[in-house]
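A.B. asks: Fold the following, please.
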Amino acid sequence: MILEPPPQPDDHEVALPEGVTAQLRLLETTDLHAHLLPYDYHSDNGDQPWGLARVATLIRAARAQVRNVMLFDNGDALQGTPMGDLTTGPAPEWRGPNPVIAAMNRLNYDAATLGNHEFNFGLNWLGRALGDATFPVTCANIMTPEGATPARSYLPQYLLLRRTLACDDGAEYPLTLGVIGLVPPQITTWDHAHLAGQLHVQDMIQTARRIVPQVRAAGADIVLLLAHSGIDGAHAIPMMENAAVPLAAIEGVDAIMAGHSHDIFPQPEATGNTHSQDTMEAAAVDHARGVLSGKPAVMAGAWGSHLGVLDLSLEARGGRWRISGHTAEARPVASVPGPPATRAPVLSISCDADLSRALGPAHRLTLRHMHRPIGQARARLHSYLAMARADASVAAVNAVQTRLLARALQGTAHEGLPILSATAAFKTGGRGGPNNFTDLPEGPLSLRHAADLYPFPNHLCGMILTGADLRDWLERAAICFATVRPGAPEAMLRDYSVPGHDFDVISGLTYRIDLSAAPRYDRHGAALDAAPGVGAGRIQDLCYNGLPLAADARFALATNSYRAFGAGAFTRPDDARIVHVSDTALRDDLVAEIAHTPLAAPAEHTANWRFVPLPGSSVLLDTGKGLRTDPSALDDMTADDLGLTPAGFQRLRIWL
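C.D. replies: The predicted structure is shown next:
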């Protein structure tokens, strides 16, 4: 579905007197991930320190403070909670507009762009959702497939928003705000099953360099980038994912709203670019001034944890508005920022009563779905220690994937190949906060437990890989750990620049991970062979059926669509190696399996990996305090409980 651009406004009709001044406030939400109400549907707990209903209170207050205000969303709004999933599936019970779109309509957003997760349920679903929006949506770098004639953009590449400004002298004059949306080009990898042959995504930086002059020529006074992209290096790299810094540096860009990485910008206590050791790159990220590459910038966290506020002082020069000064702020809904920030919340902004009432029917339907019984679990399954040892919750998912792929390959040329399974614990704390862990009880399970165990709308894929491929897969998974230097000061176990869900565990193999060895890849999958300390790799004693894994041995690997097409630090295999892609979501397959077979971690899928012993060395792991309700979980490891961190994590010292 190609959405046609709206008619563009004419040039200014009123002359703008030289020297007139005005104040313009631009507000941002980003990465809401369908967190509309402060309710955790996975744990069945309300009054959480996030959600659009809380941000709406901040929006109303921000609008009341100044006369000229515009509100934008920076993407990843539609997917992420069970309420956001109400409109998915072949026969959804929810009949109205997507609840996220309905909420945004009610708050009178001025415009929005798309994030990568907007494509998780396919283009038809996305087109229906956007069709109910009362605000325009822009994205400049998503095009019809390569070779299509004529080449067209999926959405308007830019918007010209005409507004009348109440000026400081009491007069009113027109403003044209040019808005350009951008999304990471990796969407065709992450949602390959939905987008292959449907869309072509261009480099964000090259696209912006081409479009910004067009927006200027079309009459924009101020050019705003809605870039669903995080803060990384200042150097432009082809097809860069987190490109906010080089995007802001483009000539003609006046301000930028960033997102995607769930970070907060500016942070008053921060200095420089914490993602980079490069002096030039660090200088391009100025928290104190609220600028990226010298341009006003903001990034409002995630899940409705913050409201981004850019206050621009405007002055008329040469018949156009220009920015003469600014302030930037990420206003939290909690007095100490809640998830996904780094400290525990203390006091939250109250919810907007009008929006909360409007969301009531969708909330009640979501609860009814989440409470639907689906089956049994034979034991308690949680992810509190999934980054420190072989984990039963991961093993249980791998067991289901193995059964599913075995059935799918029956009667094919690949029947009879040994089947392995790769998955990760999707919830392991990190930026998601101290409650971001899976915890399923022994006994009856409901749909909310399946959503807790498998929160993403991936599909099952089957791949044909060799022993050498599998070793490389595990090396890429092991980059999530920091390097332990014997005799060096105690350090954190995890490298938090790598998401926890990039740590795949392959059931059916046994192996050890050597933390004293340097990782072989960076978080983007680039080889680090030239780095000091990089040798044979971190994966040792890799075996199948108790024997060393032969490099040329062939296996069928069950994994998910996100990973199969090369997401994270992983490489995409040749299409010929992908021999199965399920038509149904893996979470739905999981629910169907639990209905017939109690969820469990079979012995052959557990205890398959461990760390290489490093006598006298220890690491620190921040986990959820729910681990304290399962003290036996620590029986097979040597660990000290160091208490709770200021962020609310339980910190363990783990002896290697």
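A.B. asks: contacts, neighbours, all on C-alpha from now
C.D. replies: Noted.
A.B. asks: Measure how buried the closest residue to residue 186 other than its chain neighbours is and give me the count.
C.D. replies: Spatial nearest neighbour of residue 186, chain neighbours left out: residue 241 (7.1 Å); criterion: CA to CA, 6 or more residues apart in numbering. Residues near residue 241, counting by other CA atoms under 10 Å, number 22.
A.B. asks: now residue 241: how far from residue 230?
C.D. replies: From residue 241 across to residue 230, the span is 8 Å (CA to CA, to the nearest Å).
A.B. asks: now do residue 566
C.D. replies: Residue 566 is 20 Å from residue 230, by CA to CA.
A.B. asks: Check residue 300 too.
C.D. replies: 11 Å.
A.B. asks: From the neighbour counts alone, determine which of those two ranks first.
C.D. replies: Using other CA under 10 Å as the criterion, residue 300 and residue 230 rank with residue 300 on top: 31 against 22.
A.B. asks: And that one, how close does it get to residue 650?
C.D. replies: In terms of CA to CA, residue 300 sits 26 Å off from residue 650.
A.B. asks: got it, and residue 52?
C.D. replies: Distance of residue 52 to residue 650, given as CA to CA: 28 Å.
A.B. asks: The two - which one has more neighbours?
C.D. replies: Counted by other CA under 10 Å, residue 52 and residue 650 do not tie: residue 52 has more neighbours, with 31 against 21.
A.B. asks: Please provide the structure for the following sequence as well, for comparison with the first:
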Amino acid sequence: MTSPPNCYQLAILETSDLHCYIVPYDYYNDKKSEVFGLAKTATLIKKFQKIYKNNILVDNGDLIQGNALSDYVSRYKPLEKDKNHPIFKVMNYLNYDIATVGNHDFNYGLEFLKRVTNQAKFPYICSNIYLFDENKENNMGESLYPESYIIEKKFEDNASIKIGFIGVAPPQILIWDKHILDNKIIIKDIVESSKKQAIQLKKNGADLVIALAHSGILPLKYIKNTENAVYELTKIKQIDAVFSGHAHNIFPGGKVFQNLDKYKIDNTIGKINNIPVVMPGALGSHLGIIRFNLEKKKNVWKINQSFSEIHSVKDVEPDSKVISLVEEENKNVLNYIRSYVGKSNIHFYSWFSSLGNSYTSQFIQKTAIEFASNKFKNTKWENLPFLCSFAPLNTGTHGSSFINIPKGPLAIKDISNLYPYDNEIKVLLVNGEQIKDWLEFSAQTFNQINVTSSEEIFLLNPLFPTFNFDCIFGITYEIDLTKPLGNRILNIQFNKRKIKPKQLFGVVTNNYRAAGGGNFPNINKFKTILDSTELYRNILIEKVKNTKVIDFTLEENWKILPIITPNKQTVYFESSLDSIPYHPPFLVLHSKDESLKKAKYRIDVTKF
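C.D. replies: Just a heads-up that it's a prediction; the model follows:
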């Protein structure tokens, strides 16, 4: 169908949060994946580039970190200076047009980031990150990347449109990676930076302004320097569309965005405050597209209509050329992750780690406490009682991956599955009162159970990430889910005695939490008594190597209190289908979704 005179269609295609997942393969579980991988997304990219001849391909950050491949080329066998990073081999082949950075792109340090992004045959931009310069006002030196960029797109009849791009990332990068970025960069507020650059782009002749925002949509409340600012970006009149990421959700269509119409969030057509927005999940699970129907009148471009959509890679064949480009790297990584480390007599699984004690969590916590205790021998902290705070990872809830490692040999892939992040060990000096505050904040992961309500609810709060559900090992405590936030943690004991408000402990945690990640109350102000650069994953590997067989007894640490009073409320818990043979007695299988590979349980709250 031919467009009317002076009317044109433009499609902008987005990937985000790829985390170096190129081949559709789950390295940690050592099996193929049907639901992620840039090789599969590439097939969709080529398909829609044929459909929409006038197109632009963008990436929204969190690209170079996140799986065994990224670790291999950055830490285990670092790239030689003349070798291209595998993700950029693929992206250059796919002819990306422009990209911005995400928070995890900084995890390997600034030098590595700049070196590999210099391999891109497309521009990188970032509108709110600057080099630290002590001689400049507010220490704000040169921009890390160009603050904006204009792409001029020509249509078939030689009509030309100028599309201005801005790119922003969370200011919290300087919290999460403070140990490697302090006094190297400064980061400005997402919204203020975007508004400034959007206005400047319009002055520079941009007909459209597009925000590449490595930032989530929720929560909606805006506070300066907030992490998730997309909702506020849609209020900037100079911005015509927002490509979102960071939160690993999908929009339009994501569950967490349902029933938000009163906030002008249309989860069906993908508009927020009437501005098109898209968020394409993570790991190459979806391709995001915003299509514009444009009209040019008297040399002024107008958006007549816009459409936001996402397309899943499930049932999509991977692009054979992409697979071949990284064939050697993929083979090397598979050999590495399959290398033998040790043996275990324990079946490690994580499906129910947010409901009670688990071998998976306690193995990590016990190992971390042992490491810290050894570090403090013959120091003034030698007799300090040590605890370990750890949030269950990959629990299979909210559609996430899960841990399922049977008894027997343990390989690198298994340890990486137990602890997939490049987190360093830190030890903080914390008192009893602060421990209670820490746990109360963590208990936000649960929705409150109202025994007088007949409303059906899910136990876990989908807006509170499971990686912020810190469980502290070395003490015992109870959680009362009938109580409101701030009053749920009861009976905290150490060595079977109630802890005192000013009693001191050494709490082992990671660099993310110690620097303030997750916005836990005052944690970034606690005294650090061990500032180690050892990675959790490495100490776990050494523990397995140096132990004949991993075997231990699960300890009572924390529990959710059963609700004995009559309860009208039906409470549900979701996990993966693989969890069914192992579910605890207080879970009753309610339904199975074979297509989504999900199990839905009803919780017998009297049997917690």
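A.B. asks: anything in contact with each of residue 300 and residue 230 of structure 1?
C.D. replies: Residues touching both residue 300 of structure 1 and residue 230 (CA atoms under 8 Å, 6 or more residues apart in numbering) are 258-259, 262-263.
A.B. asks: Can I get the residues you listed in JSON lines including neighbour count and secondary structure?
C.D. replies: What follows is these, written out as JSON lines (neighbours: other CA atoms under 10 Å; DSSP: H, G, I helix; E, B strand; the rest coil):
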{"residue": "258", "neighbour count": "36", "secondary structure": "coil"}
{"residue": "259", "neighbour count": "32", "secondary structure": "coil"}
{"residue": "262", "neighbour count": "23", "secondary structure": "coil"}
{"residue": "263", "neighbour count": "21", "secondary structure": "coil"}
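A.B. asks: what's the closest of those residues to residue 252 of structure 1?
C.D. replies: residue 258 (17.0 Å; CA to CA).
A.B. asks: what residue of structure 2 takes the place of the closest one?
C.D. replies: With the correspondence set by TM-score structural alignment, residue 258 of structure 1 lines up against residue 244 in structure 2.
A.B. asks: start and end residues in structure 2 for stretch 541-549 of structure 1, please.
C.D. replies: Matched against structure 2 by TM-score structural alignment, stretch 541-549 of structure 1 falls on residues 491-499.
A.B. asks: buried residues in stretch 218-235 of structure 2?
C.D. replies: Across stretch 218-235 of structure 2, burial judged by 16 or more other CA atoms under 10 Å covers 218, 225-235.
A.B. asks: Show me these that map onto helices.
C.D. replies: Residues of the buried residues of stretch 218-235 of structure 2 located in helices (DSSP state H): 230-233.
A.B. asks: and the residues you listed as JSON lines, adding distance to residue 490 of structure 2?
C.D. replies: Putting these into JSON lines (distance: CA to CA, whole Å) gives the following:
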{"residue": "230", "distance to residue 490 of structure 2": "38"}
{"residue": "231", "distance to residue 490 of structure 2": "37"}
{"residue": "232", "distance to residue 490 of structure 2": "38"}
{"residue": "233", "distance to residue 490 of structure 2": "41"}
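A.B. asks: For the match of residue 258 of structure 1, give me its contacts.
C.D. replies: 16, 60, 212-217, 230, 277-280.
A.B. asks: Spatially, what comes nearest to residue 595 of structure 1 if we skip its sequence neighbours?
C.D. replies: residue 375 (4.8 Å).
A.B. asks: Neighbours of the one you found, how many?
C.D. replies: 19.
A.B. asks: ok, now how distant is the equivalent of it over in structure 2 from residue 110 of structure 2?
C.D. replies: The equivalent of residue 375 of structure 1 in structure 2 is residue 342 (alignment by TM-score structural alignment). Going from residue 342 of structure 2 to residue 110 of structure 2 by CA to CA gives 35 Å.
A.B. asks: before we move on, what about residue 514 of structure 2?
C.D. replies: 21 Å.
A.B. asks: Over to residue 289 of structure 2. Which of the three states is it?
C.D. replies: Assigned with DSSP: H, G, I helix; E, B strand; the rest coil, residue 289 of structure 2 falls in the strand class.
A.B. asks: Return the residues in contact with it.
C.D. replies: Residue 289 of structure 2 neighbours (CA under 8 Å, 6+ apart): 11-14, 278, 307-310.
A.B. asks: Highest neighbour count among those residues?
C.D. replies: Counting neighbours by other CA under 10 Å, residue 278 leads the contacts of residue 289 of structure 2 with 30 neighbours.
A.B. asks: Identify the residue of structure 1 aligned to that residue.
C.D. replies: Match for residue 278 of structure 2 (TM-score structural alignment): residue 298.
A.B. asks: Which strands and helices lie in contact with the helix or strand hosting its match?
C.D. replies: Using DSSP states H and E, residue 298 of structure 1 sits within strand 295-300. The contact analysis (3 or more CA pairs under 8 Å, 6 or more residues apart in numbering; DSSP states H and E) places strand 295-300 of structure 1 against strand 21-29, strand 255-257, strand 264-265, strand 306-317, strand 320-332.
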